[in-house]
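Participant: Provided below are the primary sequence and the corresponding predicted coordinates.
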Amino acid sequence: MKRLLSVFLAVLGVSAFLVPPAGARTPFVTPFMGWSSWSLESSTRAGYGTSWLNESHVRDAAATLAGKLKAAGYTYVNIDSGWNASPSWVFHTDVNGIPDPDPARFPAGIPALASYVHSLGLKLGLYAVTGLEKEVYDKNAPILGTSCHAQDIAYRPLTPSNGWGGNWKVDFTNPCAQKYYDSVVARFASWGVDFVKVDGTTADNVADIRAWSAAIDHARRPMWLTASAWPVPRSIGSSLAPYANGVRVDTDVECYCETVSSWDSSVKARWADLPDWLGVFGPRYRPDLDSMPISNNTGSGIQDGISDVERQSVMTFWSMASSPLYVGGDIWFLDASAVSILTNPEVIRVDQVGTYPTRVTGGDHQVWTKRAPDGRTYAAVYNLGSAPADITVDFDGARPVRDLVARKDLGRFRGSWTASSVPPHGSRLVRIG
């Protein structure tokens, strides 16, 4: 009997070692790549807006992603806000307060959609928000696996929570609060969900992200967890590090107009805002710069709203930041220029090495560098001004320089290399060494 007990304890010890501790984020090695629906939902262009989100359009986006971008590493199909709400924003939850898809938008349900997405070799993401949904509180939904109800886990006095103040703050001293999040994520896992974006994160919502992270652990299905807002407050950047895989560090990239975005609303903000966050991130915690408006600038469908020069600067900046790379336009109309920019393997490699940059020079003519694990240096120059400019990168000794966007060697340079006539809003990306 004693020997059997010893064997049991040994096996238990091994099992405990193999299972990550509750609340620790799933250890993804590289930033995710894919597509998100929100840019199309945010636009005022005819045929888009929140009514655009439905099962048919998501299936079309998944098929296009699989056919044109999957080979380059883009695999996530992320459904943003509205999947569990009617076009008039009436939210749906079941008897236990677990979000349900809107039956008009997703008549076949999320499991069928996830199955289709997975059949293409892709992954499916869903959207959630911090705080307790007021509809769940009002109906006092019973929490699965407990004797508690939704009103038992609401913080007292009732306090608005999340970036809109639209949900109630949760009392995480009540163990039933974690059980509620466990029930939501267990349902997501049963559907085949691979990604969760939790939006509206304020300085008061660190505990919410911790609860989502723990619930993902308990569900035992790997899910990328992004803490999102417009942006998440920098003050909680380090506090979220043990729980989230990524954190939104900037405002929405969308212009909320007839295009996806514009340089001023709000692509260029990233160059000013990312430096405040550098030093927070590590190999399992990524800066999320929001979606990339690189999809379609020709023919039918919504236009990106930025030029090809600006599109390349987006791809270069996101990659230097080791940010998740996800497209934010209508990829059904993906044009050839977008495909070329998005699938350049030498630029994608800069993103996927996972290290972080240093801003060497600020102002209108910026120089950023980062060191790859193999010891070589990547350097990007950006012209944020209104006229063409020469921008110089300094380094020690004589080094070979390769243009990663053009995918050609430029030669060997001693002490510096100069990018000539960089156009307004343009960039150059090179490997040194």
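Facilitator: Okay, I see it. Numbering: from 1, shown residues only.
Participant: contacts, neighbours, all on C-alpha from now
Facilitator: Will do.
Participant: in stretch 232-239, which residues are buried?
Facilitator: The neighbour-count check on stretch 232-239 (16 or more other CA atoms under 10 Å) flags V232, P233, R234, G237, S239 as buried.
Participant: so which of those residues comes closest to R371?
Facilitator: G237 (23.0 Å; CA to CA).
Participant: contacting residues around that closest one?
Facilitator: Applying CA atoms under 8 Å, 6 or more residues apart in numbering, one finds that G237 lies in contact with V247, W277, V280.
Participant: now, the residues you listed that are in helices?
Facilitator: Cross-referencing the contacts of G237 against helices under DSSP state H gives no overlap.
Participant: kindly supply the ChimeraX command isolating those of the residues you listed that are buried.
Facilitator: Buried members of the contacts of G237, defined by 16+ other CA under 10 Å, are picked up in ChimeraX with:
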select :247
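Participant: show me the contact partners of the helix or strand containing Q178.
Facilitator: Q178 is located in helix 175-191, with elements delineated by DSSP states H and E. Helix 175-191 is contacted by residues 98-99, 110-111, 114, 143-146, 148, 153, 170-172, 211-212, 214-216, 218-219, 221 when judged by CA under 8 Å, 6+ apart.
Participant: which stretches of the stretch 51-200 of the chain form helices?
Facilitator: In the stretch 51-200 of the chain, helices defined by DSSP state H, counting those that start in this stretch lie at 55-64, 109-119, 134-138, 175-191, listed in chain order.
Participant: could you tell me the angle between the first one and helix 109-119?
Facilitator: Okay, so that is helix 55-64. 10 degrees (axes from the mean of the first three to the mean of the last three CA atoms, to 10 degrees).
Participant: putting a second one here so we can go through both:
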Amino acid sequence: MLSESDIQQASLPPRGWNSYDAFSWIISEQEFFQNAELISQRLRVHGYEYVVVDYLWYRKKVPGAYSNSLGFDVIDEWGRMLPDPGRWPSSNGGKGFSEVARKGGAYTEGGRVWRAKDIAIPERSCAWMSNGFMSVNTKLGAGRAFLRSLYEQYAAWGVDLVKHDCVFGADLDLNEITYVSEILSQINRPFVYSLSPGTSVTPTLAKDVSGLVNMYRITGDDWDTWGDVKAHFNIARDLSTANMIGAKGLKGRSWPDLDMLPFGWLTDAGSNEGPHRYCRLTLEEKRSQMTLWAFAKSPLMYGGDFPYVTSSKNSKSKYHHQIGKPKRSTKGKKRIHSLRFIRCTESKASGWSVENLNQNLERICWKGSLENEQQNPFCVHKRELQYQLDGKGMYQEDYRGKHQLFATNQMRVCLDGSPKRKVTSKEHKRGSFSPCRMDSNQIWELKSNGTLVNSYSGLCATVNYIEANVGSGGVRSWIATGRRGEVYLAFFNLSDEQKTRIYAKTSFLAKVLPDRRINSCQGKEVWSGKNVVTTQGTIAMDVEVHGCALFVLYCS
């Protein structure tokens, strides 16, 4: 065994590239190698050393396969996932992700041969991928043997980082995290251990896992919307205040993870389509996201398809017109969708229609009362229910033509048909739908007359448009110090309304940094390149909507 002094894993927040934002689950070996080569050539010198194949690398890319489908996975006789050789030709012959494969054996205990199905915990299936993941029973010797075989196989393939899904946050399985950490601690090579996703994370929960891992997500999935970026400010502040940034971790340090950077050429969540659109964040919003991630010392994993954005024919000048300005409301009001439930015989119940996103994914949208063509419709993704067999092997007719409806940016939450509450698009965006489950309250049928009927209540969903007050969103600031004595200061304007003048007094900086002598400062604002100097003991700048100012200061 190597001593702790010999290995310092994740001494800095890990940096690299992750395939999910650009390719969802469908990335091929060629696409992966193209991104890996460019990351190595252009970003490795800046510390970007990991290229991560995200989930479902073992799923066959064939008609009928999608993110939560059944029956398309490549697994060995012991229930361990293997790369799909159709997508990963170099894995042919059981080579996995390397030229060296490690073959295990069935686990025998007390004269019994245990199979993968014997060690699963079906009631702990992953809420957002019920047909994909479930917990392993670590109380069983067979369960522990399976996990050990799995991670030792990854190590034999040469894997340097593993991303463990659906065991943290609202899906917490501390037993499995603890045992996997124990396995990795005994592997005689660096192996970064990452947890994801991290909904409902608190500082207390972070303290429970930080010493077992090297990075752990503290939010749900982050996509290219301002709402997603803005949602990270409070939790990043809370984890920083709790001194969790760079705390002791598995054979090194651990870092709260704010998720990938959804910049460049992207796909959509849960899509069967590769990169096909440019990031929707404005330039100001991207700067705010990058600045917050840096101040919070989050792992930095670029999410876009790197060959596209680095190609000379796809230079920034070609698609700069796609980067719009944030929409601003008028007189503190904006119109949002309000979803409610009425009798299906009412005329207002009709107005739903299906839109095809690709050959395997559809969404259902309300267009019954749009006031103009520019108004965004209320949409939910459609997931066909898996046909279930009865005792005679016949399909249950009740499920034919019916489906669940899940939030566009959070596949793990589904629309409930309760008539007792209204659901606004703001709630929908925050993922306040209920976790998906086989419940008649979450089963819907779209009729030919454009009505959307709930199987439990028999009521139909309809959408109204309501006026909502728009809050300012507030102002935030972060401060940090550098290795050469410099002070980093960031102002963030979270407002949806207007440019805001933000300032800080040097007396405040001195209070926050009591070991520094701070009377006056001078330096530069990074994004504008402007020189700055304190005036009457104050640093001030006008900051655009959703934007930030980043100062590098030298104080005396």
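Facilitator: Yes, it's here. Fair warning: this is a prediction, and the values are worked out from it, not measured in the lab.
Participant: where does the TM-score land?
Facilitator: Scored against TM-score structural alignment, normalised by the length of the first structure, the superposed chains reach a TM-score of 0.71; 348 aligned residues with a CA RMSD of 3.3 Å.
Participant: re the thing from before, buried among the contacts of helix 175-191 of the first structure? Make that a PyMOL selection.
Facilitator: Selection of buried members from the contacts of helix 175-191 of the first structure for PyMOL, criterion 16+ other CA under 10 Å:
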select buried, resi 98+99+110+114+143+144+148+153+170+171+211+212+214+215+216+218+219+221
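Participant: quick one: the strands in the stretch 401-550 of the second structure?
Facilitator: Here the stretch 401-550 of the second structure has its strands, by DSSP state E, counting those that start in this stretch, at 403-407, 410-414, 423-424, 434-435, 444-446, 452-454, 460-469, 475-481, 487-493, 500-505, 521-525, 531-533, 538-543, 548-555.
Participant: could I get those strands as JSON lines with mean neighbour count and distance to T241 of the second structure?
Facilitator: Shown next, in JSON lines, are those (neighbours: other CA atoms under 10 Å; distance: least, CA to CA, whole Å):
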{"stretch": "strand 403-407", "mean neighbour count": "24", "distance to T241 of the second structure": "32"}
{"stretch": "strand 410-414", "mean neighbour count": "23", "distance to T241 of the second structure": "28"}
{"stretch": "strand 423-424", "mean neighbour count": "18", "distance to T241 of the second structure": "33"}
{"stretch": "strand 434-435", "mean neighbour count": "16", "distance to T241 of the second structure": "30"}
{"stretch": "strand 444-446", "mean neighbour count": "21", "distance to T241 of the second structure": "44"}
{"stretch": "strand 452-454", "mean neighbour count": "24", "distance to T241 of the second structure": "45"}
{"stretch": "strand 460-469", "mean neighbour count": "18", "distance to T241 of the second structure": "31"}
{"stretch": "strand 475-481", "mean neighbour count": "15", "distance to T241 of the second structure": "12"}
{"stretch": "strand 487-493", "mean neighbour count": "23", "distance to T241 of the second structure": "17"}
{"stretch": "strand 500-505", "mean neighbour count": "16", "distance to T241 of the second structure": "20"}
{"stretch": "strand 521-525", "mean neighbour count": "18", "distance to T241 of the second structure": "26"}
{"stretch": "strand 531-533", "mean neighbour count": "16", "distance to T241 of the second structure": "29"}
{"stretch": "strand 538-543", "mean neighbour count": "17", "distance to T241 of the second structure": "24"}
{"stretch": "strand 548-555", "mean neighbour count": "23", "distance to T241 of the second structure": "21"}
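Participant: and of those strands, who's closest to D222 of the second structure?
Facilitator: strand 410-414 (9.9 Å).
Participant: in the first structure, what range does that closest one match?
Facilitator: Under TM-score structural alignment, strand 410-414 of the second structure corresponds to no residues of the first structure.
Participant: that strand packs against which elements?
Facilitator: Counting by 3 or more CA pairs under 8 Å, 6 or more residues apart in numbering; DSSP states H and E, the packing neighbours recorded for strand 410-414 of the second structure are strand 403-407, strand 434-435.
Participant: which residues does the aligned residue in the second structure for V367 of the first structure contact?
Facilitator: When the second structure is aligned by TM-score structural alignment, V367 of the first structure is paired with S477. For S477 of the second structure, the contacting residues are L489, A490, F491, F492, by CA under 8 Å, 6+ apart.
Participant: ok, S477 of the second structure to F491 of the second structure distance?
Facilitator: 5 Å (CA to CA, to the nearest Å).
Participant: then A36 of the second structure?
Facilitator: Distance of A36 of the second structure to F491 of the second structure, computed by CA to CA: 34 Å.
Participant: the strands in the stretch 201-350 of the second structure, which residues?
Facilitator: In the stretch 201-350 of the second structure, the strands defined using DSSP E, counting those that start in this stretch lie at 215-217, 247-249, 252-257, 265-266, 277-278, 300-302, 333-342.
Participant: tell me how far the second one is from the chain's mean position?
Facilitator: Looking back up the chat, that one is strand 247-249 of the second structure. Here strand 247-249 of the second structure is found 23 Å from its chain centre; the criterion is CA atoms, centre = their mean, to the nearest Å.
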